[in-house]
Every structure is written in C-alpha cells, then in structure tokens.
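1. The following block contains a protein sequence and its predicted model.
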Amino acid sequence: MTDIAVEYRHNYPLDPLDVVRVFDQSGLKRPTGDLPRITRMFAAPCLVLSAWVGNELVGVSRSLTDYAYCCYLSDLAVDKKYQGAGIGKELIKRTRAVIGDQVSLILLSAPDAMSYYPTQGFEPAGSAFLIRRKH
C-alpha cells in the first residue's frame, strides 16, 4: 500500500466527525462517543498534522509544544486501511521537522502500539509519571 497518493496538511481545520472516524478505524481508544470533547481536543492544539487521500482524512497527529524544549505527541492515529503505508512515520517526521532538533518529542503509547514506537526512533523513558483521567 505504499503507492497511494497522500497529502499532508499542517494545522488544517478538521471536522470532528472525520477525527472520530479515524480514531475508531485506527483502533486508538479515544472518547469518540463524546463529540463535544473531541471538538475541544482539536480546537486549540499547538500542532496538528493530517494525512489525506483525496478528500478523505486517513491519519492525524496532535501535539502540544512550546517549540523550544518539549513536545508532547498526544495522538497519532492512522485508519487501519492505510496502516503500513508509512503515514504514521511521515506524521512523526513532519512533527519533528516543525519542532526542530532542540525539542524533545515525548509520548505515552497506547498498549497496542508499544512495539511500534521504538521502530520510529523513540526510546523508553523509565522516569515518566502519570495521574490518569477519570474518564
């Protein structure tokens, strides 16, 4: 599936229904039954990159960053139909290009993606702490 024409967009306005579809079809667990919450998640993030095949949103990454020291990659999702085509890798690459090499890229992996991130240059960080959301 590497021969598909994918267009990447930086901070392009996204329809929350398209985002819900990509999350649901990617297998990434997000509160997709709560459309107002998804809308808020994408209303004012610092960095959103999206991948499109024609007029169809097929991948999305959302990061919070200060553009100087750290960047938290909070969402990386690619529709399962397009997984394996390098779209996730390209979204990470483009995120890194925007933030520059002085900025650490940090994420908390979904359990099913733990083996993916080391293949993309991420190293495990044993010093992370987390207070989980209630829902």
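-> Yes, it's here. Numbering: from 1, shown residues only.
2. alpha carbons only for contacts and neighbour counts from here, please
-> Noted.
3. Buried residues in the lengthiest helix in the chain, which are they?
-> When secondary structure is assigned using DSSP state H, the longest helix within the chain turns out to be helix 87-99. Neighbour counts using 16 or more other Cα atoms under 10 Å place 87-89, 91-92, 94-96, 99 of helix 87-99 among the buried residues.
4. Adding distance to residue 81, write these out as JSON lines.
-> What follows is these, written out as JSON lines (distance: Cα to Cα, whole Å):
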{"residue": "87", "distance to residue 81": "11"}
{"residue": "88", "distance to residue 81": "13"}
{"residue": "89", "distance to residue 81": "15"}
{"residue": "91", "distance to residue 81": "16"}
{"residue": "92", "distance to residue 81": "19"}
{"residue": "94", "distance to residue 81": "21"}
{"residue": "95", "distance to residue 81": "22"}
{"residue": "96", "distance to residue 81": "25"}
{"residue": "99", "distance to residue 81": "29"}
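5. Got another one to weigh against that:
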Amino acid sequence: MALQNIDFQREYSLPTEEFIDVLNRSTLGERRPVNDVARIESMLKNASLIITARNNGKLLGVARSLTDFAFCTYLSDLAVDVQFQKSGIGVRLIRETKLHTPTAKLILLAAPAAIDYYPKTGMTKFSHCFLLDDVNALVVKG
C-alpha cells in the first residue's frame, strides 16, 4: 500500500478496542497489558500525543507518546499492523510525532526484535538508559 493512501493525523482520543486490536496485529500486544482493559484505557487517557495511520478509516498504525512538548517526548508505543510493516508507516509515525514536538528530544525503548530497525530510520542508539520496575529494588542509603 502506498503511503499517499494513508492518512496520518493527531487524534485526541482513540477507542480502547481499536488500540488493543492494532497492538495485537503489530505483535506489540505480546508486551502490553492487552487483557487489562482498565490499564489500556488509562494508557490512552494519559497519553499526551497520539498519532495514527489510517486507510479508509481502518487503523494500520499508532504512535502513543508522553511529552511536555518542549524538552522530551517518550514514544511509548509504536505499533504497525504486521501486514503493513516495512512500508514506511513506522518511520512516518515517528516523523509526525517529532513534527508535533519539534524542540523536544524523541526517546523510545526498542522492543528486542526492533533493535536493528531504529538505526535504519536515522535514530541514534543511546546506551545510558535505566529502568526501574519495582520500587523495592531501589537502594536507599542513610
């Protein structure tokens, strides 16, 4: 499918079922709480920026970000239906996200299978990232 047949746009709300569907069609659903509807609803409600890729209304891809629109944008979810991957939709979703936050640095954590994808888009690999899942893992001194 040619990119000119795809509408890229900012959406201020996205139906939960539609988001879960594209997550599952992209394989990102394997690493997202797609069976916890309340948590997915919260993810959507608290997103600062949602960019979608649609063809005749059908959701083909989504970029969901948390941003202050000035300094940093965390691209939390980049999902493209597997049938449309490698067609440029993912790169265009990244581009549209960056265009909506031009002064902010765009940051994302790559899925293991996508680590080799992002350098091909022109993004720079950055090794200084840290992750905390469990607050009890923090070492507090004093």
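-> Thanks, I have the structure now. Just so it is clear, the structure is predicted and the values come from calculations on it, not from any experiment.
6. Tell me how the two chains score on TM-score.
-> With the length set by TM-score structural alignment, normalised by the length of structure 1, the two chains reach a TM-score of 0.91; 133 aligned residues with a Cα RMSD of 1.7 Å.
7. Trace residue 53 of structure 1 over to structure 2, please.
-> In structure 2, the residue paired with residue 53 of structure 1 according to TM-score structural alignment is residue 55.
8. And for its match, nearest residue in space, chain neighbours not counted?
-> Counting by Cα to Cα, 6 or more residues apart in numbering, residue 6 is the residue found nearest to residue 55 of structure 2 once chain neighbours are left out, at 4.9 Å.
9. And the helices in structure 1?
-> Listed in chain order (using DSSP H), the helices of structure 1 are 16-26, 35-41, 87-99.
10. Can I get those in JSON lines including distance to residue 110 of structure 1?
-> Output for the helices of structure 1, formatted as JSON lines (distance: least, Cα to Cα, whole Å):
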{"stretch": "helix 16-26", "distance to residue 110 of structure 1": "12"}
{"stretch": "helix 35-41", "distance to residue 110 of structure 1": "17"}
{"stretch": "helix 87-99", "distance to residue 110 of structure 1": "14"}
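11. mind checking which of the ones you listed is nearest residue 132 of structure 1?
-> helix 35-41 (16.6 Å; Cα to Cα).
12. how about the strands of structure 2, start to end?
-> Assigned by DSSP state E, the strands in structure 2 fall at 7-10, 49-55, 58-67, 72-80, 105-107.
13. Adding distance to residue 125 of structure 2, write those out as CSV.
-> Supplementary listing: the strands of structure 2 in CSV, determined by distance: least, Cα to Cα, whole Å:
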stretch, distance to residue 125 of structure 2
strand 7-10, 26
strand 49-55, 23
strand 58-67, 19
strand 72-80, 14
strand 105-107, 10
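14. Which among the ones you listed is found nearest to residue 24 of structure 2?
-> strand 72-80 (8.9 Å).
15. Can you tell me what sits against the closest one?
-> Contacting residues not belonging to strand 72-80 of structure 2 are listed as 22-23, 25-28, 60-67, 89-90, 93, 101, 104-109 [Cα atoms under 8 Å, 6 or more residues apart in numbering].
16. Give me the angle between it and helix 16-26.
-> Angular relation of strand 72-80 of structure 2 and helix 16-26 on a 0 to 180 degree scale: 70 degrees, by axes from the mean of the first three to the mean of the last three Cα atoms, to 10 degrees.
17. Brilliant, that's me finished.
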